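J.: my questions concern the predicted model and sequence given below.
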Amino acid sequence: MKLDRIDIKILRKLQTNGRISNVDLAEAVGLSASPCLARIKKLEAAGIVIGYNAHFDLAKLGDFVTAYVQVILKNHRRAEAERFERAILRIAEVVEFHMVNGKFDYLVKIVAQGYDGPARILEQIWQADLGIQSYSIFIVSSTPIRNSSLPLSD
């Protein structure tokens, strides 16, 4: 799907306020309500808009700790990688999971309760014998920049 300037405006508005009413969104991008809604439906059908989420302040919800884990697998056969991926996808505390290029194979973001929460999850993963050669864990101590908006340009 080729995006025009109005589509980009819609995406910019939605990423900063996914709960904006269609009427307010239409006004903000210079359309009437019906064509605006049609464009949103088209963006959703094309798989460009894949959902609308709420963001939370973890500190107000409890004692959550975020960690990033770099994982290196013992071998790189596709079947082994798929087995590892299936197991990781079943862990609720894994909130992001990326196969990457470079010195390690996967980057896993874990959010768990308690200072030892990410380590407990990682121990479960290690004990499951999923073909991990090594891993490094990085506990997040602060997040000076939290940028949830993409720099979309016309």
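T.: Right, received. Where do you want to start?

J.: CA atoms for contacts and neighbours, from now on please.
T.: OK.

J.: this structure: helices as residue ranges?
T.: Under the criterion DSSP state H, helices of the chain are mapped to 5-16, 22-29, 33-45, 58-61, 78-89, 117-127.

J.: specify the residue positioned farthest from the middle of this protein.
T.: S32 (32.1 Å; CA atoms, centre = their mean).

J.: residue contacts, that one?
T.: By CA atoms under 8 Å, 6 or more residues apart in numbering, the contact set of S32 is 23, 26.

J.: one step back: F104 is nearest to which of the helices of the chain?
T.: Of all these, helix 78-89 sits nearest to F104, with 12.8 Å by CA to CA.

J.: just want the angle from that closest one to helix 117-127.
T.: Angle, helix 78-89 to helix 117-127, by axes from the mean of the first three to the mean of the last three CA atoms, to 10 degrees: 150 degrees.

J.: next one for the comparison:
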Amino acid sequence: MPKPPRKLDRIDLKILATMQTQGRITNLKLAEAVGLSPSPCLERVKRLEAAGYIKRYIADLDLDLLARNVMVFAEVTLNNHTGEDYDRFERSIADLPEVVEAWSVGGGYDYLLKFVCSDIKDYQALSESLLNASIGIDKFFSYVVIKPAKPFGGFPLTHLAEQDDTVD
């Protein structure tokens, strides 16, 4: 990621906070929301994009309306903990479309994976194929999502900025 050209100020944070929950907001409405005229607001957005603060624009889809699905989180612990073991595992899951997110974590296990499959039977087949794939998995614990209790609603930018002295 490119190094930011300058520190973020409160208006930049307002722009980012607004855009992360309203990705299709027009520049005019965004400018009104953050207290700028449209031209300087657009310049700031372009600068935030160029600096890497805005990585991409996506649509938040309602998967339940699109298809039958089951979401499962899995804790994965590897047999060995060398760089080669981590690389092999990460390469193995990288091309699996059902693994929609994956994090390398510290603590009681090595990875937290988020799967979306059409049903439990498909998830079971996929998890069994991972366990049989000789990619170094020692332990694999699954947690089926019943319902989202608090879906992701954006990062707490204002709270984080108050704690971080890198913001003007």
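T.: Yep, that arrived. Computed from a prediction, not measured in an experiment: that's the story for all the values here.

J.: TM-score of the superposition?
T.: Between these two chains, after superposing, the TM-score reads 0.94 (TM-score structural alignment, normalised by the length of the first structure); 154 aligned residues with a CA RMSD of 1.2 Å.

J.: related to what we said a few turns ago, ok, which of the helices of the first structure comes nearest L150 of the first structure?
T.: Here helix 5-16 is closest among these (CA to CA), at 7.9 Å.

J.: how far does the closest one sit from its chain's centre?
T.: Chain-centre distance of helix 5-16 of the first structure: 19 Å, with CA atoms, centre = their mean, to the nearest Å.

J.: so it corresponds to what in the second structure?
T.: Mapping helix 5-16 of the first structure onto the second structure (TM-score structural alignment) gives residues 10-21.

J.: got it, and stretch 123-131 of the first structure?
T.: The counterpart of stretch 123-131 of the first structure in the second structure, using TM-score structural alignment, spans residues 128-136.

J.: OK, contacts around the aligned partner of S92 of the second structure in the first structure?
T.: In the first structure, the residue paired with S92 of the second structure according to TM-score structural alignment is A87. A87 of the first structure makes contact with L130, according to CA under 8 Å, 6+ apart.

J.: have a look at how far, on average, the match of helix 5-16 of the first structure is from the first structure.
T.: Superposed on the first structure, stretch 10-21 of the second structure shows a mean distance of 0.7 Å to its aligned residues (mean CA distance after the TM-score superposition for the first structure).

J.: find the nearest non-adjacent residue to the residue nearest the centre of the first structure, please.
T.: Closest residue to the average C-alpha location of the first structure: E96 at 5.2 Å, with CA atoms, centre = their mean. What sits nearest to E96 of the first structure in space, not counting adjacent residues and going by CA to CA, 6 or more residues apart in numbering, is K109, at 4.9 Å.

J.: counterpart of that neighbour over in the second structure?
T.: Counting by TM-score structural alignment, K109 of the first structure corresponds to K114 in the second structure.

J.: for its match, give its distance to E128 of the second structure.
T.: Between K114 of the second structure and E128 of the second structure the computed distance is 16 Å (CA to CA, to the nearest Å).

J.: can you check Y57 of the second structure too?
T.: For Y57 of the second structure, the distance to E128 of the second structure - CA to CA - is 34 Å.

J.: tell me the contacts of the closest residue to L131 of the second structure other than its chain neighbours?
T.: Ranked by CA to CA, 6+ apart and with sequence neighbours excluded, the top spatial neighbour of L131 of the second structure is I137, at 6.4 Å. Contacts for I137 of the second structure (CA under 8 Å, 6+ apart) come out as 76-79, 131.
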